[in-house]
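In: below are the sequence and a predicted model; questions follow.
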Amino acid sequence: MTDAHDTQVTVLGLGAMGAAMARTLLAAGHPATVWNRTPHRADDLVAAGARAADTAEHAVTSSPLVIACLFDYDSVYEVLDPVARSLSGRVLVNVTTGSPAQAREMAGWAHDHGITYLDGGMLAVPETIGQPGAAIFYSGAPAAFEQYRPVLDAVADSHYVGDDAGAAALHDLALLAGMYAMFAGFFHGAAMVSTAGVSAKEFAALAGPWLTAMTASLPDLAESIDSGDYTTDVQDLEFTKSAVDLIVRAGRDQHVGAGVLEPVQRIIDAQIADGHGDEVFSRIYEGITHP
């Protein structure tokens, strides 16, 4: 395992996230080389002790560990393709947001050029980098992850999720799916009560504790999914349908669009039509995995 305090690191891309990562690595004692297409973005980091590379090739040859935090995968290829020969024999950690398929494709590109590859999926925003609660999923080369884990842990809690390079992006996007669906539900509810003069701030004070309390049921829902046992003697899909239909109807009565809930409504209806009305709400998982 690499010493946590003296590893040379290069950070490519100094947007808000890349700059936060570089700043955190410097604060943790890692000599950092930084590069950005727009050179002046490195000024504050240089003042904090970083070395600014004048070219991408100079940047990647400065460290055994290279972290790419660029706009998209096209940007990564645009920057790294011309310097792939110089990256050979080094470890590339790509935390640029992309799909599992893009991560796997880049892992193949890296392999073809003799580059050890780790893909990263970030559950963090720039302000949380280096702070408790920030997390990054990693997938790809296991030995590289173990070697550089102390360095990666300085940025955020590191979670290795497998040697399939696409696994980190898959975990990241799956969790974001849950987040966006939750927020959309909150927005829908806020729109409903706004018709009665209730502010979003007032509604948030009610919704926060409620949604937090509801997450306590996630382990039980997960158990029913993993076991395939959706039997219940309490609230079944027929009950859930009546509740969701009522929410949609009430929203329309208040002139609020039902676009957020309509997909859920359709899946529930399809499961009931297939004879699963007496099963628990988590049964809709089957309608999502087998649409």
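Out: Everything's here; your move.

In: only C-alpha atoms for contact and neighbour calcs from this point on.
Out: Will do.

In: which stretches of this structure form helices?
Out: Using DSSP state H, the helices found in the chain span residues 16-27, 43-47, 56-60, 73-80, 84-87, 100-112, 142-155, 167-194, 200-214, 218-227, 237-253, 262-273, 284-289.

In: for Q131, find the nearest of the ones you listed.
Out: helix 142-155 (8.0 Å; Cα to Cα).

In: putting a second one here so we can go through both:
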Amino acid sequence: MTLLGLGLMGYVLADTLLAAGHPTTVWNRSTGKGADLIGRGARRAASAGEAIAASSLVIVCITDNNAGRELVQPLAAELRGRTLINLTSGSSSEAGDISGWAAQHEIAYVDGAVLAAPDGIGTDEAAILYSGDRDAFDQHNSVLRKLGTPTFLGNDPGLAAPRDVAVLGMMWNILNAFLHAAALLQSASVSATALAPVLEGGIATTTGWLAGYAEQIDAGAFPGDDATIATHLAAMTQLIDESNARGVSTDLPRQIKAVADRAVAEGLGRSSYAAMISQFRSPE
């Protein structure tokens, strides 16, 4: 196997392949990284081209797809006849562009999205999504399973990227809500450590709503059986008032309330919270 890029994620990918017994060639722009991998049997290539020549399977995991294109496109001849798996984060359009370039040069291309932190790589909990060349995915599936639980989404190389950023978007929203909550409770002399288990319980409750709300979204029907948007809106106002009273920023809760205000103005006040998807389907 060849691994191009030894950043936080790339290093762990290479380390996991090496630990699983796969001969592994590595390359990184900064040659100082990965010395311990070399000590455990990995081969350091002097150039990206040399690294590619060493294996039929080439995995690239670097900063972004712009850097990825700059790296691999001059090496089309070296990559011809090989499989290129791109685990660099990027957009679906970028995946399509790289796939088109790869097809022109007889390179089997698979785009991927790692839905896991580096310390989860090599476990079943590490979900890794793939899309693109199905034959190439099937050929190397046994290797990919060493990195995590692989899921193939389809032949369109742009299928993995939207799921990646969707998960990241949810993560950032949860973390921002936690940070606002911690700031609010600290103003009442409650430590973030004491708050964390309370919020974990709240997140677990919210997670339990997702499947039902997903069914409502797919069906286009939003009965307000649990709590209506209007009910949530009243509580949002309370959050803003409490934040104001304690000298905590109201930026985040005001953004949340603004979305609910628009939904109510459109006549959705008696619908379930899931009906607010209407506010996210197109820009204002």
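Out: Received it, and whenever you're ready, just let me know what you need. Here the structure is a predicted model, which means the values were calculated and not measured.

In: circling back: nearest to E127 of the first structure, of the helices of the first structure?
Out: Among these, if distance is taken as Cα to Cα, the winner is helix 16-27, at 7.5 Å.

In: pull up the aligned stretch in the second structure for the closest one.
Out: When the second structure is aligned by TM-score structural alignment, the counterpart of helix 16-27 of the first structure is residues 8-19.

In: what about the matching stretch, how far off from the first structure?
Out: On superposition with the first structure, the mean distance recorded for stretch 8-19 of the second structure (mean Cα distance after the TM-score superposition for the first structure) is 1.1 Å.

In: ok, residues contacting that stretch?
Out: Contact with stretch 8-19 of the second structure is made by 1, 3-6, 23-24, 26, 34, 37, 40-42, 60-62, 117-119, 121-122, 143, 146-147, as judged by Cα atoms under 8 Å, 6 or more residues apart in numbering.

In: so which of the helices of the first structure is nearest V161 of the first structure?
Out: Here helix 167-194 is closest among the helices of the first structure (Cα to Cα), at 6.3 Å.

In: list the buried residues for the closest one?
Out: Residues 167-173, 186, 188-194 are the ones in helix 167-194 of the first structure that count as buried (16 or more other Cα atoms under 10 Å).

In: format the helices of the first structure as CSV; extra columns: distance to D119 of the first structure.
Out: Output for those, formatted as CSV (distance: least, Cα to Cα, whole Å):
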stretch, distance to D119 of the first structure
helix 16-27, 15
helix 43-47, 24
helix 56-60, 17
helix 73-80, 12
helix 84-87, 16
helix 100-112, 7
helix 142-155, 10
helix 167-194, 6
helix 200-214, 31
helix 218-227, 27
helix 237-253, 39
helix 262-273, 32
helix 284-289, 25
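
In: mind checking those helices for the one nearest to V93 of the first structure?
Out: Nearest of those (Cα to Cα): helix 142-155, 9.3 Å.

In: so where is the closest one in the second structure?
Out: Under TM-score structural alignment, the match for helix 142-155 of the first structure is residues 134-147.

In: ditto for stretch 197-207 of the first structure
Out: Going by TM-score structural alignment: stretch 197-207 of the first structure matches residues 189-199.

In: repeat for stretch 109-117 of the first structure
Out: Going by TM-score structural alignment, stretch 109-117 of the first structure sits over residues 101-109 in the second structure.

In: report how many residues lie close to whatever residue of the second structure lines up with D274 of the first structure.
Out: Counting by TM-score structural alignment, D274 of the first structure corresponds to E266 in the second structure. The tally of other residues near E266 of the second structure (other Cα atoms under 10 Å) stands at 11.
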